[in-house]
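Prediction below, plus the sequence it came from.
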Amino acid sequence: MTKDTDSGAELDNRSTPDGFSLDVRLWKVTKAQSKTRPYQLRWKVGGKVSSATFATVALAESRRSELWQAMRRGEAFRIADGLPESEVRAEATAEQVREELPWFVFCREYMAMRWPTAAAKTREGIADGLAAVTLALVEQEPKMPSPEELRLAFRWAVIPKNAELDPPEELEDAYGWISKKSLLVSSLEDPKILRDVQYRISFKLDGTPAAGETSRRRRRALNTAVEYAIERKLLTENPLTAIKKVRSSSSDRVDPRVLVNKTQAAQLLASVSYVGTWDRKKGRRLVAFYAVMYFAGLRPSEAVGLRKADCFLPEKGWGVLTLHDTHPVSGKQWTDSGERHDKRGLKSREAKEDRPVPIPPPLVAMLRAHLKEFGTAKDGRLFTNERGGLVGSSTYWRVWRDAREYALSPDLQASILGGRPYDLRHTCITTWLNAGVPVAEVARRVGNSPEVIHRVYEGCIYGQEEAMNKKIEKELDWPEGEGH
């Protein structure tokens, strides 16, 4: 007998397949313990209880209606999972029509689909994530190419313009391996393989944990590829939902040891001017480049494209930099132009949205002096290399490395203090936070969300306890002698 516990409807028994039953009891929607899926539906088939949780009561009631209609039609339900016959048949049909495709072939198709609308850095990020996953989705044999060779061959192969080309000689063996030994996309449903995929996402080739942002970026790349595989009917559901994220011990938080103090910053900027021969002015033309990171919190990719028209530089007082775009560095193979710099809109903003950044008088003076000595490029950019082109990442890294040798003692040179040009931006943000600038305002000026500022810089804020205590004490204004 099939029953609905709310209405008391009954249906005649009939013969049922093995593992199925007509003895079904369906309960009302109730509250669940989950915060994200707070509504629960329970039903019993052949004495075994099945359940499902939902984000909204409407979804839960809709599912209840589907099961009730199946009961009214006289369908038997599968005891193992509580599914009605019609859904079991549909599931089996989907399995039969599912297309099988090697992972490597799928990745080339997926990259070709994403390429036209993705930024260069996004293309490279997707390729990196899928390359890591590919190490788990090829046949494993003792004499196979090394993981690094497989990774490089994959990254080369998924660039659409390379589809009809022969691989470079040094990548031939690895390319041949991933071409012939690639597992099927449906292998992602194998728990053992899926665990290896998770490891590859979360760890470097040397076995050390990947940075938190790296593992998140790789997982995002895989997740969007899997969603496309579901659209292509290569998978029936997303297998990533079945496993928990591996928590890497690596943190995105800024290490306070990289931050420079005011004296060190002044020494470093002065030392930049001594890099290179005086007549070629290699270092001198980049002093203000590093200064906009230290005083205004610009990213290197934003400083590269800064134009004179973006700068309000009064003779006295504060000025403003109004940022419109960024020039992130990618390999030439990832950009449409074939150049290393890809011009894009500002990070975390709409394509045409700008970001005004107030700048203090010392930076205003440095930028005015820079313009007076070096002028601008033909397109109005403030910072150029010695040939008038864009300042490459290799250039500003080398100049910074040499400046550290001039400015810092041997023991500090060996440390991580100011080890990267980007550490000047970290120093700027930390300086503002420690000065008491509200997190929301810091986030607005540097182009991040308040959540990112809290997470990344929480270990760099100091000296605020006494000031905060005084604010709380003033707000309480408790009468003396009370409460004893």
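That came through, no problem. Numbering: from 1, shown residues only.

C-alpha from now on. contacts and neighbour counts both.
Will do.

What residues sit buried inside the longest helix belonging to the chain?
The residue-count maximum for a helix in the chain (DSSP state H) belongs to helix 212-231. Buried residues in helix 212-231, counted by 16 or more other C-alpha atoms under 10 Å: 212, 214-223, 225-229.

okay, now the one to match up with it:
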Amino acid sequence: MSDITYDVKIWNIETRSGKRKTSYRVTWFVAGERFDEKAGTYALAESFRSDLVVAARRGEAFDRVRGLPISKLRSEADMPFFAFACKYVDMKWPRAAGKSRAGNADALASALPAMLANTRGKPDDRVLRRALTGWAFNTKRRDNAKPAEIERALNWLQANTLPVSRMDDTAKLREVLDQISLKLDGKQAAAKTVNRKRAVVYNALEYAQELKLIRANRLSEVKWTAPKSVRAIDKRVVINPAQGRKLLAAVAAQKVDTAPRRSSGPMLRAFFAVMYYAALRPEEAAMLCKRDLQLPESGWGELLLSETAPITGAAWTDSGERRDRRQLKQRGKGEVRPVPSPPPLTTILHEHLNNIGTAADGRLFRNLTGGDLAESTIARVWDNARRAALTEEEYASPLARRPYDLRHACVSTWLAAGVPSTQCAEWAGHSVAVLHQIYAKVIAGLESAAHQRIERALDWHDESDE
């Protein structure tokens, strides 16, 4: 069945008197489907009805889904994609985290080349990307002063992008998907990156439909194979307890002998320890404060997490700082996630408080001047520790290559110890479904031990072994 029809019937304007005001309704039928449009004055209602009548009399087709003449749909959907993308990021900005803001800008900048009307006089691709992610798709910076080449690039984009209505066409959507799957150098982007960008494009299309710039979000209709995304961890990254202790000792042992420089190593031993023993994310560890610690002198304690501070860049945060201080991931503001502190971690935290102390605001971990930890510092200290604690073969392997792998090691240890997956998910701060996806290989490796526990519970033994 076609999306257009010439079967149109238009009723007279209906007046409705309410307690406070009178409203006017235009009612019409397109292929038997009823449509209504309310107006606050008779003149507005008459103007809208007149447009419908004129279109019907001149034999214009009407859209079955929205009930409007094709000419009216086209005039409403003439917003250029560049202007729409700016409108979309502005809509998302107030409630979005810094990383989400940067991710939205990156995804739309990747999609935009598929929505160019022509390439005559097109600026260099890298200049266009800088113009989009640095200014156009950054609500906070859009009106700031710009270099001349950026101004020229933005002016060119304003005049050379297709209308959003072209995204009603699945062939054009396929071009967009192909475009976001590529890096700036033309090589294939990582599966996780492509899937993230596709999610942004899908959400933007939902907004375009809400604004009636397109008839429907047809992205799911495109038969397009996305790169396969691997969520399960590589078991080769997981360290054992002996390796964990060696790595933490190697962090603490780092020193710089040349005065007045000092090493961040001793200050970061507890930082890596809370990731290894309590499965904190790096951005959660960065915000851990003395008030969050419920520690006895020794033995089991508890960490009460309520804040996180991922590194997003000063351009994307409301505060202008590189770290975006927010509530915990996927939790409401002020919500607390308790995590157990095993005896080794309790000891390390006490030593940190006694020997290192805290920043002025109570944070346990900071740089040498008391500010926020830099990503480069964390990476450098961890790389030095791996080089010192591991063999050459281990150092060259994926074993604990990233600090984040300490979190994987912690959750893997919990699972291996028989902690129920529901409890592991609660402590780690994600859903059971996500835990099963990420740690599927670890959980599969525990099946034999689970079988043995069930056999003991059933008081069963194989008589053939006797």
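Yep, it's here. From a predicted model like this one, the values you see are computed outputs, not experimental measurements.

May I have the TM-score of the superposed chains?
Remark: TM-score between the superposed chains equals 0.79 [TM-score structural alignment, normalised by the length of the second structure]; 408 aligned residues with a C-alpha RMSD of 3.0 Å.

Strands of the stretch 351-484 of the first structure, residue ranges please.
For the stretch 351-484 of the first structure, applying DSSP state E, counting those that start in this stretch gives strands covering 355-359.

Quick one: the helices in it, in order.
All helices of the stretch 351-484 of the first structure, identified by DSSP state H, counting those that start in this stretch, fall at 361-374, 393-407, 410-413, 422-434, 439-446, 450-457, 465-476.

Out of those, the one nearest A309 of the first structure is which?
A309 of the first structure lies closest to helix 361-374 among those, at 11.9 Å (C-alpha to C-alpha).

That closest one maps to which residues in the second structure?
Under TM-score structural alignment, helix 361-374 of the first structure corresponds to residues 343-356 of the second structure.

Check stretch 190-199 of the first structure too.
Counting by TM-score structural alignment, stretch 190-199 of the first structure corresponds to 169-178 in the second structure.

try stretch 445-457 of the first structure
Residue span in the second structure matched to stretch 445-457 of the first structure, by TM-score structural alignment: 427-439.

quick one: terminal-to-terminal distance for that stretch?
In stretch 427-439 of the second structure, first residue to last residue: 15 Å (C-alpha to C-alpha, to the nearest Å).

Show me what A111 of the second structure aligns to in the first structure.
Aligned partner of A111 of the second structure by TM-score structural alignment: V133.

burial measure for the closest residue to its match other than its chain neighbours, as a count.
Taking C-alpha to C-alpha, 6 or more residues apart in numbering as the measure, V133 of the first structure lies nearest to V197, with 5.3 Å between them; neighbours along the chain are not counted. Other residues within reach of V197 of the first structure, judged by other C-alpha atoms under 10 Å, total 22.

Against G129 of the first structure, how distant is V197 of the first structure?
Distance from V197 of the first structure to G129 of the first structure, by C-alpha to C-alpha: 10 Å.

can you count the residues close to the alignment partner in the first structure of Y88 of the second structure?
In the first structure, Y88 of the second structure lines up with Y110, judged by TM-score structural alignment. For Y110 of the first structure, the neighbour count with other C-alpha under 10 Å is 19.

repeat for E466 of the first structure
9.
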